[in-house]
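Undergrad: no sequence for this one, just the structure:
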């Protein structure tokens, strides 16, 4: 096996072909044919910080609104959702685009306070795709989960179906500000059972405090509301959150106009330019839910097939996979081959040694910080290409071989002052070591299918529903190894709130033997103490992490029929401003989940609880 997992490396999974060919549901409309590379790449504006209202912190007021956006010059203007920030320099001119949100430029060790205001309509933009069976039992529809769902306080549908909450993906934040899926709030002031806020919010607001006690990294914020996150993010609720620090500042990386964010998504459009998302599901149990969505058009920073004019010099590109389900295997094609580039940082910041690459695989939720040198292609063009099948890695869905175009000029506006990537010397990253006696936890990724039709009904972690009791309770400050065993035929990304981790390795899982052992265990009463251990059913040599998995991570790829091991220390953030309400109160509940949003919305998410070390 190579370090990079391919179709040939993935073992056969019973009930599937082992190639990630999970059904995506009935096809939505096809997008109109669009001319490529006729629209310039939009750059999300950076919000000026209000440094007055909360001394020692940067304050932002972000309104979540329905506005309009044009994804391509040949498409009509669409209704979209996005974040709009109050401009402290002139409140008459809010900062936003209409789709997505502005960029927050944060600094390590300086807290950020964000007031999120839900100003959306009370009817969802993608109302026809809202599937109430994901949280209710309806007459004539079999209960899912069997026996019925736990009581909840979701607004009645229709019309009160617009709840949202914002998660800082990769943020080291207290639990009450993590954007828990049940911390949602509506435009008319209804709250979910985990709703929390700081500093006197109105009923349609939540005020979150982000301590930023973490190194420089490319984070992103996005909606995380229970059962509708796939729709809210698809409508536009996402944006960039960049943490900077002094160590990164001293490296001499490309800055200002030569530092470009690329938030990559896939979308499908109706002829009038509006967003199209499936409204017919794969199962009668969930008549409007699909296991994953794959759009037929690439969108970067909100524009379909954009171009960017660049100079013949080094650029820093902050790449975010913001798609619901699509994976990207990215390369830079200059017409004669793949242009090499350098990975300098991943999800959680700088790597110890920059990695020279020609291809880079990103799953939903993952980020990569790369240096691309356009010097040798002055006057030419470079395509950002994608070779990942969809679904990954088996294919069968709409593929997107071209993402955007870089048009390289012949002259530089100023001398090249950035450091060559092969000369960068970031501080070393000490490896986390699984010491003898370290706690090892198994997390099994599985799906339940209709026994008659074979349609996917839901996706689960450890065969548990979200509302079942918490099973994972790491002690604050302790280090643990988590083993993700993927029993499905799909490659699935997994994200853990709160922690950063290191990827240890992957091994092939003997799925038939392990599944048989689990069935016997379940039939005997599901005693947690006797649950089959994943480690007893692996075979073959460990596969080391791929190059793009170097350094600290918060989202990891798991492959069908394999076990992926990560190691993390469960530290918790402390209070800022000397105000106890901004610190972590133990026990503190976070979540871990599949960051394929369709699966997250249908139970592939579980809470974990960080407890007092003395408990």
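TA: Received it, and whenever you're ready, just let me know what you need. Source: prediction; values computed, not measured.

Undergrad: from now on I want contacts and neighbour counts done on CA atoms only, so please keep to that.
TA: Will do.

Undergrad: chain neighbours aside, what residue packs nearest to the most centrally placed residue in the chain?
TA: With distances taken as C-alpha atoms, centre = their mean, the residue of the chain nearest its centroid is residue 365 (2.4 Å). Nearest residue to residue 365 in three dimensions, chain neighbours excluded: residue 321, at 5.5 Å (C-alpha to C-alpha, 6 or more residues apart in numbering).

Undergrad: quick one: residue 252 and residue 421 touch, right?
TA: No - the criterion here is C-alpha atoms under 8 Å, and residue 252 misses it with residue 421 at 9.5 Å.

Undergrad: show me where the stretch 451-600 of the chain has strands.
TA: Applying DSSP state E, counting those that start in this stretch to the stretch 451-600 of the chain gives strands spanning 456-461, 479-486, 492-496, 501-509, 538-543, 555-558, 562-569, 588-594.

Undergrad: ugh, wrong one, the stretch 101-250 of the chain
TA: 104-107, 112-118, 166-169, 205-210, 217-223, 238-244.

Undergrad: can you give me the angle the last one makes with strand 217-223?
TA: Using axes from the mean of the first three to the mean of the last three C-alpha atoms, to 10 degrees, the direction of strand 238-244 lies 150 degrees away from that of strand 217-223.

Undergrad: packing partners of strand 238-244?
TA: strand 78-85, strand 104-107, strand 217-223 (3 or more C-alpha pairs under 8 Å, 6 or more residues apart in numbering; DSSP states H and E).

Undergrad: dropping in the other structure now:
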């Protein structure tokens, strides 16, 4: 993946230009070239590397064809027949950004920057970068077709650096590698396969939105089952789950640990050793792996997360169980002076207060007119009136009550938050009389979840509580499930931060 450079500096602000284009790329030596949509024609898009408190501006240009090459369901909100087939809007996931540059789903634009929708879309977005060093990612967020646009290739890394992180002596340069993990399926001619119907098919809708998508092939950084050659030294991997719906529970085939140093929103307070790393769609993990005693080994990163998670089928032992290979075959180019500090940064622990507003928010389902399941937030459609209006600088506690059988990764735009706890409850009693009856004690998050987050796994049959400071901007944002098929079909709601 290339690092993008500004095309100009205007009043001491770096200015970037990125065009969304169709390309034909080789994703594996045994596959014919594949048609993709990429930022500047790349899949994944180029890496942004920026510095904390240095604002940048980006001109996002839609230069894509006017017809989509993936199946569009025109029965879902935002993708009706009267909308242009190809619409895009960029969201910088995890960014602390004014609403006009956040990538509101209805602020899409077409080839030639024709702006439509109720919310004006800026051509040039401003990213203040006023947040600690972390790994973010940018991706498409167009209403009703996000799942298709990201599947086509519209995603990339955005990494914020700062002096605190730089002072820690962590592996850097060629020894710091971003890893974007996704799943795809292919036709025999190399083209992307995205089904036009679920299994079983929907009689009266074609194409129809899927309940979720699971590919039979794993890609890392846009390559099918790749390998990387490394030296016998410590490496830093910035891992991002960029799949539509697939969860990953990653492990190393040699039984070695990941030393997790960061999560969605930056560094943890101290390193955490884990032998398994669970990532829902959109979650990130910043990890160190020490290969200093592994020279000559071929180590496989494996996956054993069920799909759907957690109750679905286990990965195929011949395909989706494998993510990539690490070959410790390169000679040491220089002494390894990197460090693993005992302390990484200060993460203040947010504590509950009776002064904080608490919201109980359902994750539930119902059927539509075609007898398909719709996943909902608080039993509301996107188009219903806004019900979440936190005040600027207020702290709120959001409790996600999951009435479904699947884990939902819930993402809030603008803010970062901390996980308070998870607690099982009696689902039958709740569905009968809306009464919450816990069936166990509250469980604090695992040590590697006890940092700042922007996406949280809300497990079935549990109450997942997060504590959220709202700011530093007012305006219109969204919160949603980051399983893209759910997000596109109603599991997304607007919210507004008011003065």
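TA: Sure, I can see it. Values in this document were obtained by computation on a predicted structure and should not be read as measured data.

Undergrad: quick check: TM-score for this pair?
TA: The TM-score (TM-score structural alignment, normalised by the length of the second structure) is 0.95; 493 aligned residues with a C-alpha RMSD of 1.8 Å.

Undergrad: I'd like the strands of the stretch 451-600 of the first structure written out as a markdown table, with distance to residue 117 of the first structure added.
TA: Formatted as a markdown table, the strands of the stretch 451-600 of the first structure follow (distance: least, C-alpha to C-alpha, whole Å):
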| stretch | distance to residue 117 of the first structure |
| --- | --- |
| strand 456-461 | 32 |
| strand 479-486 | 36 |
| strand 492-496 | 26 |
| strand 501-509 | 32 |
| strand 538-543 | 46 |
| strand 555-558 | 28 |
| strand 562-569 | 33 |
| strand 588-594 | 22 |
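
Undergrad: so can I have TSV of those showing mean neighbour count and distance to residue 205 of the first structure?
TA: Output for these, formatted as TSV (neighbours: other C-alpha atoms under 10 Å; distance: least, C-alpha to C-alpha, whole Å):
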stretch	mean neighbour count	distance to residue 205 of the first structure
strand 456-461	24	31
strand 479-486	24	35
strand 492-496	23	25
strand 501-509	23	32
strand 538-543	15	46
strand 555-558	26	28
strand 562-569	24	32
strand 588-594	21	21
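
Undergrad: wait, which of these is closest to residue 516 of the first structure?
TA: Closest to residue 516 of the first structure of the strands of the stretch 451-600 of the first structure is strand 501-509 (C-alpha to C-alpha; 12.8 Å).

Undergrad: whereabouts in the second structure does the closest one align?
TA: Mapped onto the second structure using TM-score structural alignment, strand 501-509 of the first structure covers residues 417-425.

Undergrad: before we move on, the earlier item: so for residue 252 and residue 421 of the first structure, which residue has more residues nearby?
TA: residue 421 (23 against 13; other C-alpha atoms under 10 Å).

Undergrad: mind checking how far that one is from residue 437 of the first structure?
TA: Residue 421 of the first structure sits 40 Å away from residue 437 of the first structure, taking C-alpha to C-alpha, to the nearest Å as the criterion.

Undergrad: what do we get in the first structure for residue 155 of the second structure?
TA: In the first structure, residue 155 of the second structure lines up with residue 238, judged by TM-score structural alignment.

Undergrad: pretty sure its match is in contact with residue 229, am I right?
TA: No - contact between residue 238 of the first structure and residue 229 fails when scored by C-alpha under 8 Å: they sit 10.6 Å apart.

Undergrad: tell me, what's touching the two both at once?
TA: Listed as contacting both residue 238 of the first structure and residue 229 by C-alpha atoms under 8 Å, 6 or more residues apart in numbering are residue 223.

Undergrad: which one of these two has more residues nearby?
TA: Legend: neighbour count by other C-alpha under 10 Å for residue 238 of the first structure and residue 229, higher for residue 238 (27 against 24).

Undergrad: tell me who's in contact with the residue nearest to the more buried one when sequence neighbours are not counted.
TA: Residue nearest to residue 238 of the first structure in three dimensions, not counting chain neighbours: residue 222, with 4.1 Å by C-alpha to C-alpha, 6+ apart. Residue 222 of the first structure sits next to 166-169, 233, 237-239 when contact means C-alpha under 8 Å, 6+ apart.

Undergrad: mind running it again at 7 Å?
TA: 166-168, 233, 237-239 (C-alpha atoms under 7 Å, 6 or more residues apart in numbering).

Undergrad: neighbours around the closest residue to residue 196 of the first structure other than its chain neighbours, how many?
TA: Sequence neighbours aside, residue 176 is the residue nearest to residue 196 of the first structure in space, at 5.6 Å (criterion: C-alpha to C-alpha, 6+ apart). Residues lying near residue 176 of the first structure (other C-alpha under 10 Å) number 23.

Undergrad: which residue numbers in the first structure does stretch 51-64 of the second structure align to?
TA: The alignment of stretch 51-64 of the second structure onto the first structure (TM-score structural alignment) spans residues 107-120.

Undergrad: before I go, just wanted to say thanks for your time.
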